[in-house]
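Chemist: give me coordinates for this.
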Amino acid sequence: MYTISNVYIIATVAVIGGGLFGFDISSMSAILGTTSYKCYFNNNGFDENGMCRGPNPSVQGGITAAMTAGSWLGALISGYLSDILGRRYAIMIGCVIWIIGSAITCASQNIAMLVVGRLINGLCVGIQSAQVPVYISECVPPTKRGRLVGLQQWAITWGILILYYVSYGASFVGGDQPDTYSEAVFRIPWGIQMVPGVLLLCFMIFMPESPRWLARKDRWEEAHRILTLIHGKGDPDSPLVQYEMNDIREMCATEAMFADVTYWELFYPKNIYRTHIGMFTQIWSQLTGMNVMMYYITYIFGMAGYSGSANLLASSIQYIINVVMTVPALIWMDKWGRRVPLIIGAFLMMTFMFANAGIMGGTGIVRPGGIDGVPQQSMEVSGAPAQGLIACTYLFVASYAITWGPISWVYPPEVYPQRVRGKAVALATSANWAFNTALSAFVPEAFATIRWKVYIVFGVFNLCMLIHAALLFPETAGKTLEQTQFMFEDPNGIPYIGTPAWKTKKSTMDMAQVERGNVTVGPKDVDEKSMEETGTVEVKKE
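Modeler: Predicted structure coming up:
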């Protein structure tokens, strides 16, 4: 069977799995403000003008959180699927689950059926979000890893943007009154979201399996063949192929002394530092408040004076910003590294969250019962403050898109050794979805009750993550996946702490030269003392 060998195509196909998450975000955020959605799933009565209020805040939080709850479970399950069946088949199983969930969601007759459909969709999103970064990181060369794994985030942003405009177009179907609305407003986008799942399932048939997973299963000939195909351009003696095969052999020889990994082992002293870093990368990416902006942006713009199609159109600008501002990170992430963007991003997002809190708290007017009968739109801001609120929201999205957005997917697979990577990234991603679930349920009620103080909460979270990243997140850029282990092996006898995060640097070995065949270097040529002390990779000098 034909196997695709171009790493850019491999990554582009795989990250369609990230696009599924983006589709889900915008299929809800663009629809929940429409008359059709409010009336069909109405359990909150009618306002004084006879308009449907839609689901009450707690029910809406539950509908939104159903997908993220399923994603939490899917991420945990994916560790077992990936380790037993392989990265490729785990992704394909996720596609089948997505198609089933989307069909149920599209056909939903009531809130309960909608919740079940979104829960099943979530199982797929959990699998894809955990295993697509692992699959790509294990297939691509070190110098391209940040860029290609970061495509996961770009695919999410494209998924959000595409289905948002599909939903925006569908919002014009039928009338905007309780007796003239059309179910097509939400059934069209919920049906269309099946398409990328079908495409991904078909394309994955022609994708290679992860060579590192094959090696872990003692399928060395297949692993060598895949590395030759995707890294050596058909040359089995390519320096990069030989270098990575040596790296993988040494790692697998060390890991062969241990039994198969369990989730509990990730919390043993030898792994706890890495486990904590991977989990908090994903936890902080949620506590920035970004997905709150994605799911409930129409509430924010409703409080700034926008309504109806004007609200949807203004909200869509942030999705365009999200797509555009992810591009610089994809181009230069491997040059910038990981630590500095994480720290700068946390600072900028903290600034804009506090700015929004000041604008709403200082100038906003409380509207009991909410604007247009929507309890979540509990305050009104107008004039220059409203423009400031929108500007800070856009700047917040831009800050996230160029820093924490892509890096939160790139970073976790880089900090774990091969033996534990599948389950470790699954656990880290499950933490993402656990907090996403909690926030999805919390935010509608929070907007209705504590109002502008929601921004204070997320501003404090961003301050905490800034400090945390500065003190404990090491640099991983430019190193092979096997080389990152040295940063977590302490040269001074302090158990399991390793090189202090602030002393680690990007790799100083020109892996691009190795890839081009201009330099022949193997693991034994690496200066391990330099690696232990600084976290960098240097070639030994004779």
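Chemist: when you work out contacts or count neighbours from here on, use the C-alpha atoms and nothing else.
Modeler: Fine.
Chemist: for Tyr181, give me its contacts.
Modeler: Tyr181 makes contact with Thr35, Ser36, Val173, Gly174, Gly175 under the criterion CA atoms under 8 Å, 6 or more residues apart in numbering.
Chemist: check Ile127 too.
Modeler: Contacts for Ile127 were tallied using CA under 8 Å, 6+ apart; they are Ser71, Gly74, Ala75, Leu76, Ile77, Ser78, Ala90, Ile91, Gly94, Ala426.
Chemist: and this one, so I can compare the two:
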Amino acid sequence: MLVGNIYVIAGIAVVGGALFGFDIASMSAQLNENSYKCYFNQGPKGPPFNDDSDCSGPESLVQGGITAAMPAGSWLGALISGPLSDRVGRKTAIMVGCVIWLVGSTLMCAAQNIGMLVVARIINGLSVGIESAQVPVYISEMSPPSKRGRLVGVQQWAITWGILIMFYISYGCSYIGEQNSYAYNTASWRVPWGLQMIPAVFLFLGMLILPESPRWLARKDRWEDCQHVLAKVHCKGDMNHPFIAVEMQDIRDMCEFERQFKNVTYFDLFKPEMVNRTFIGLFMQIWSQLTGMNVMMYYITYVFSMAGYSGDSNLLASSIQYIINVIMTLPALIWLDKWGRRPTLLVGAVLMAAFMYANGAIMAVNGEVVEGGIDGVKQQSMRLHGSAAKGLIACTYLFVASYAPTWGPVSWTYPPELFPLRLRGKGVALSTSGNWAFNTALGLFTPVAFENIRWQTYIIFGVFNTVMLVHVYFLFPETAGKTLEETERMFEDPNGIKYLGTPAWKTRVTTNHVQQLERGDVEVKTQREPVTREVESTQPAEPEKTS
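Modeler: Now for the predicted structure:
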């Protein structure tokens, strides 16, 4: 018996996002652990070690490579996930990602050297790439339009929970064994890296009781199954509900139009009628990385070391931002579909830019350069004291509180809404690959940047946030409250300017109509005119009027 409650469906599927969160915390929590630094040490006195050895851990660039290995694998996994999902289904693709995660986590847990750790993180990255690309697609194709933002946004909430849970597991395990350079216990990081397999097992088993995406079923001409899933998920099994009739007709129209497309590839995303939304989706994910949020997540212990925290106090202070991340994601889950995507992104960009500039200014004015780095860690290249240190920490927390309800959930909600059915799997996969490509680059860049350009690192991210504000205002249209098929029509040309669609700043949230349909409060027309859209028509079609 398959589950039909949309909240249960989303709650199980977004565990794929939690895998990403587990990976972030499993690395950030280990960076300052003595057992990690000693076992993978590249310092002048080890390995092997004696009682006067000083474990400084991997070199800056090497640590960047270890961190970047996972997003590098995720970039490839995201690209693979598009064809995989289109061929075997959204549900099966997510289950394949679970199996890959188990393999990678096993190798991480058993890592004997840096090379083995890197390979394991690349394999884990393949899994995260598949899950991060296809879980939003699956949930968006299952969700009613008025709740789509909330339900897809739960993916971001799951990421924040994964980060928080794994961080505290790692913190607890850090007490295993003696914490000095010559008597440490690798179980302090092997145990948490092994425990991260548990959510993948839960996700795999949970997906067995969830239905397949109705829109994928329709594309495979499984219309009876499609209608059954829509009725079960949206209307408590009522096959005659007006909303089901409207959705089925929209899906039939879209599939009829798309029958003229065969052997769809990634190259189709760059055809004139698609390239605009392809770059919008791609930059949605690229900008989400260039905000600097994942840098904060991966390397936050470096920041707090520079503010004067060490040992347990560093880990506990770092964990506060993970709690903020979890709590501040909740407002978006409740109100994102009312706020809309555009205002949420614009407000988030303004606030994040302000706090990045503030952090850079605090370090520039009050920071003291530490040659060789604090405790021999070159990435910890500056030291702050007193009110300046408190200001740095406060702005860091406020930055996280700004990202959590804005760019965090919207970055996963937005791309699946942009693409037509035939290209949704590949379009979201390409968009997500942009996320992971820049995640990889930033993973390599940040440790070296902290070592060499210090406070200017924050200024760079402040500039990125400023540029994305302008980009969103002029080119990112509002998609909230529309069915996926209505969003497709929004990108068609109402003004004779081919392929540009409605100007972004003129688009608005439209929820009343779809909410009435979902409740069955209005009569609907279930038979429509045949689909006559042409792929390369020289004259634009009249825009379809909607109530």
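Chemist: give me the TM-score for this pair.
Modeler: Taking TM-score structural alignment, normalised by the length of structure 1 as the basis, the two superposed chains have a TM-score of 0.96; 533 aligned residues with a CA RMSD of 1.8 Å.
Chemist: just to revisit the earlier point, which among the contacts of Tyr181 of structure 1 end up buried?
Modeler: Buried residues within the contacts of Tyr181 of structure 1, defined by neighbour count using 16 or more other CA atoms under 10 Å: Thr35, Ser36, Val173, Gly174.
Chemist: which ones are touching the aligned partner of the third one in structure 2?
Modeler: Matched to structure 2 by TM-score structural alignment, Val173 of structure 1 sits across from Ile176. The neighbours of Ile176 of structure 2, taking CA under 8 Å, 6+ apart as the test, are Asn185, Ala187, Ser188.
Chemist: tell me the SS of Ile176 of structure 2?
Modeler: Going by DSSP: H, G, I helix; E, B strand; the rest coil, the secondary structure assigned to Ile176 of structure 2 is coil.
Chemist: quick check: it vs Ser105 of structure 2, distance?
Modeler: Counting by CA to CA, to the nearest Å, the gap between Ile176 of structure 2 and Ser105 of structure 2 amounts to 20 Å.
Chemist: map Pro474 of structure 1 onto structure 2.
Modeler: Applying TM-score structural alignment, one finds that Pro474 of structure 1 aligns to Pro477 in structure 2.
Chemist: give me the neighbour count for the closest residue to its match other than its chain neighbours.
Modeler: Residue nearest to Pro477 of structure 2 in three dimensions, not counting chain neighbours: Ala504, with 4.0 Å by CA to CA, 6 or more residues apart in numbering. A count of nearby residues for Ala504 of structure 2, using other CA atoms under 10 Å, gives 18.
Chemist: tell me who's in contact with Ala504 of structure 2.
Modeler: The neighbourhood of Ala504 of structure 2, defined by CA under 8 Å, 6+ apart, consists of Tyr473, Phe474, Leu475, Phe476, Pro477, Glu478.
Chemist: in the stretch 351-500 of structure 2, which spans are helices?
Modeler: Counting by DSSP state H, counting those that start in this stretch, one finds helices in the stretch 351-500 of structure 2 at the ranges 386-403, 407-418, 421-452, 456-475, 484-490.
Chemist: ditto for the stretch 51-200 of structure 2
Modeler: Using DSSP H, counting those that start in this stretch, helices in the stretch 51-200 of structure 2 cover 60-88, 90-109, 114-142, 148-173, 187-195, 198-207.
Chemist: could you check the ones you listed and tell me which one is nearest Asn263 of structure 2?
Modeler: Comparison of the helices of the stretch 51-200 of structure 2 against Asn263 of structure 2 by CA to CA identifies helix 60-88 as nearest, at 10.6 Å.
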